[in-house]
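1. any chance you can model this:
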Amino acid sequence: MKEAKTHCRRCYSRRPEYKSVPTVCSFPCKSDAPPAEQINSASVDLGGILDRNCCTARCKKRNSEPDCNERGAVCYDPRFVGGDGVMFYYHGRKDETYCIVSDEKFHINAHFIGKRPAGAAHDYTWVQSLGVLFSSHTLSVGARQVANWDDSQDHLDIKFDGRDIYLPQIDGALWASSAADVVVERTSTFNNAHIVIENLVEVTVSAVPVTEQEFENLTLGFIDQEDCFAHLNLQFHFLELSNSTDGVLGQTYQPGYKTPVQSNSSMPIMSEEEKYLSSSLLKAECKVSQFRPPSRSVKPNTENVNLVESDADPFELHGARCPRHGVGILNCRR
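-> You can find the predicted model right below:
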């Protein structure tokens, strides 16, 4: 058995539709790694790039944008698809913040922007930003306000523990926290990202505008000349949830949950705004909050790692680490 390498290597997938996310090696290295022709089609051989007896990339495809029709989606104005598979709308009110998922180990708020045209019975709203609290950390994702949308500009703002995350504008660029418990990846050059909070949640996020056609469909008239209502389309994949999880979306993952919305309606609406209201994007204080943060006696480490350099090949993975004796498994995600 050979000893695992302890220094960083640069490796890449030979199939550019896959992107790589680094993980720490945890199993003994094998000196008899299979040759490339014996690795199945879902895997990528890194022989010649990484020491072959230590690292193999096993790749899993995923979408670069949220699938707004699948479970865990929060898109448009805003339309949710619950853990039970039922679609519903939750209008809320413009300029308010709501807890959409609250669990013992993490809490997610969404801030709504919107507009109420003359004669309308409610605000038309969109999710402008997302706030996540977990352990002693915070993560926020927002769509930057702009008057006119430009597809060749990035409109995503991402912060970890209050500090801006820098991601080069390269498809596949990676950023990780110092503990590697948070990984952010660009899934296109602009406005699309995938975020992983270890063992808790994955979020696929896109920043998009409200188009002129959408405004007309909503009888709102033409787009405001000073605001195109840039907002987030989101899809969540929860890795760990308790039975008591709550929030606009979170409650739909409770065992035995029965939806109160009229699913046969053309626009099934979830109400009960007051119990989901929060005063701040990064506070877990709504009436249904389940979040139980640990003691804050230890100051969070905010020294983080940018894993892809600005001049790197967009499909290269930097900083794969094998600090212990182990086979290097690089879980690749599309």
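2. C-alpha from now on. contacts and neighbour counts both.
-> Noted.
3. and residue 205, that one's in a strand?
-> Yes: per DSSP: H, G, I helix; E, B strand; the rest coil, residue 205 lies within a strand segment.
4. Three-state assignment for the nearest residue to it once chain neighbours are set aside, please.
-> Once flanking residues are discounted, residue 205 sits nearest to residue 234: 4.7 Å by Cα to Cα, 6 or more residues apart in numbering. Following three-state DSSP, we place residue 234 in the strand state.
5. what residue is smack in the middle of this structure?
-> Residue closest to the average C-alpha location in the chain (Cα atoms, centre = their mean): residue 203, at 2.1 Å.
6. let me know how buried the residue nearest to residue 205 is, in neighbour terms.
-> Residue 234: 24 surrounding residues under other Cα atoms under 10 Å.
7. one more, please, to line up against the first structure:
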Amino acid sequence: MMCSLSFWLPLLLIYWVNEFPVTAPHPAYAIPPLAPWIPVKPDSPPSPTPAPTPAPAGRPKRVRCLSLLFPTCYNQWYSCPQDCSKNCFMDCVSCKPICRCNLPGALCQDPRFVGGDGITFYFHGRKDQNFCLVSDNNLHINGHFIGKRNPKLTRDYTWVRSIGILFDDHKLLVGAKKTSKWNENEEHLFISFDNTPLRSVEGKNWNIYRNSSLLITRTAPANGVAIEVENSFRITATVVPIGAEESRVHGYNITDDDCFAHLELGFKFFNLSDEVDGVLGQTYRRNYVSKIKISAIMPVMGDIPKYYSSAIFGTDCIVSRFGRRIPVTDFGEGM
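-> Predicted structure coming up:
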């Protein structure tokens, strides 16, 4: 006597799942992908996205895996590691929180870079000056360095306060405002697109900003954004201060008049040429061979004068590859 279809169907499904399991793709170990590009009509405002809940003051940020492809890790909360307590993401494959500052393309701390070749190095530059980070025929990125003089050293303590990005015929400035007392719930981030501050365009509480190929999305209620230009680059930027404990451990001697708010950055590039140059950019060339002494306690990239730019949007550094030279103009260095 034939059994009904309702009897056999569940058994067939079980057999199919066991014989043909779904293999989860390995995520790229880079900046987590943004939301897909969605065309938006010019007269139609973008739909708001819910902002993540900020971690309580003084406590590490908590992250979780939201991919159903990893059931044993799905929706499990983890705290960021101590050395990146506010700037990590969840890797669903290993089911561990990962420091963004340890990934290729990272620029964090004093400035500590992780090159496209995966090698970690430091580039100290000089305080109150601009240096070419990436220069290609259609993309140029400068970093404005701030710092403090340490009489015991021959160099400055330095951090990157802002970056000036030139792409196509556009100028994008992303920076940290100078502040004395740090409040993580207060906005210390400044963004200007083609010389127009973003806040005056979208209002105080914007979550998504779109213009042509540019997409800017908040990654936190304040002080964190992801910036993407289609087929060119994706950058995450987070404003962080120098805390009292960090200052004590490293001897920065940070006082109450300036907490030296600066950027922690993650870069991912999609269309660089083999002529790309700059402190970070050169490490993405296929034929690049690092000259950094890897065995050193602090591997440092030298040749500071080669990367010097006269302004945040200047393209006059020796290694410049930018095709359309834009007149040098100072923007945002007093933030």
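8. the residue nearest to the centre of structure 1 contacts residue 186, correct?
-> No: counting by Cα atoms under 8 Å, residue 203 of structure 1 sits too far from residue 186 to count as a contact (12.0 Å).
9. so what sits against both of these two?
-> residue 194 (Cα atoms under 8 Å, 6 or more residues apart in numbering).
10. so stretch 153-163 of structure 2 aligns onto which residues of structure 1?
-> With TM-score structural alignment applied, stretch 153-163 of structure 2 matches the range 120-130 in structure 1.
11. picking up where we left off before, if I look at the residue nearest to the centre of structure 1, how far off is residue 145 of structure 1?
-> Using Cα to Cα, to the nearest Å, one gets 21 Å for the distance from residue 203 of structure 1 to residue 145 of structure 1.
12. which residues does the nearest residue to residue 258 of structure 1 once chain neighbours are set aside contact?
-> Once flanking residues are discounted, residue 258 of structure 1 sits nearest to residue 252: 7.9 Å by Cα to Cα, 6+ apart. By Cα under 8 Å, 6+ apart, the contact set of residue 252 of structure 1 is 82-84, 246, 258-259.
13. would you say residue 252 of structure 1 is within a helix?
-> Yes: assessed by three-state DSSP, residue 252 of structure 1 belongs to a helix.
14. now check structure 2 for the residue matching it.
-> Matched by TM-score structural alignment, residue 252 of structure 1 corresponds to residue 283 in structure 2.
15. show me where the stretch 101-250 of structure 1 has its strands.
-> In the stretch 101-250 of structure 1, strands defined by DSSP state E, counting those that start in this stretch lie at 106-115, 124-134, 137-143, 156-160, 163-164, 174-176, 182-186, 192-197, 201-208, 231-238, listed in chain order.
16. and the residue nearest to residue 205 of structure 1, how far from residue 172 of structure 1?
-> In terms of Cα to Cα, residue 234 of structure 1 sits 19 Å off from residue 172 of structure 1.
17. can you check residue 166 of structure 1 too?
-> To residue 172 of structure 1, residue 166 of structure 1 is 13 Å away according to Cα to Cα.
18. who has more neighbours, those two?
-> It is residue 172, of residue 166 of structure 1 and residue 172, that has more neighbours when counted by other Cα under 10 Å, with 30 against 16.
19. just the buried ones from the contacts of residue 252 of structure 1?
-> Buried by 16 or more other Cα atoms under 10 Å: 82-84, 246, out of those.
20. which of those residues sits closest to residue 317 of structure 1?
-> Distance to residue 317 of structure 1 across these (Cα to Cα) is lowest for residue 83, with 32.9 Å.
21. dump the contacts of residue 252 of structure 1 to TSV, plus distance to residue 155 of structure 1.
-> Listed next are those as TSV, based on distance: Cα to Cα, whole Å:
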residue	distance to residue 155 of structure 1
82	27
83	29
84	32
246	30
258	37
259	35
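22. which bit of structure 2 covers stretch 81-88 of structure 1?
-> Using TM-score structural alignment, stretch 81-88 of structure 1 pairs with 114-121 in structure 2.
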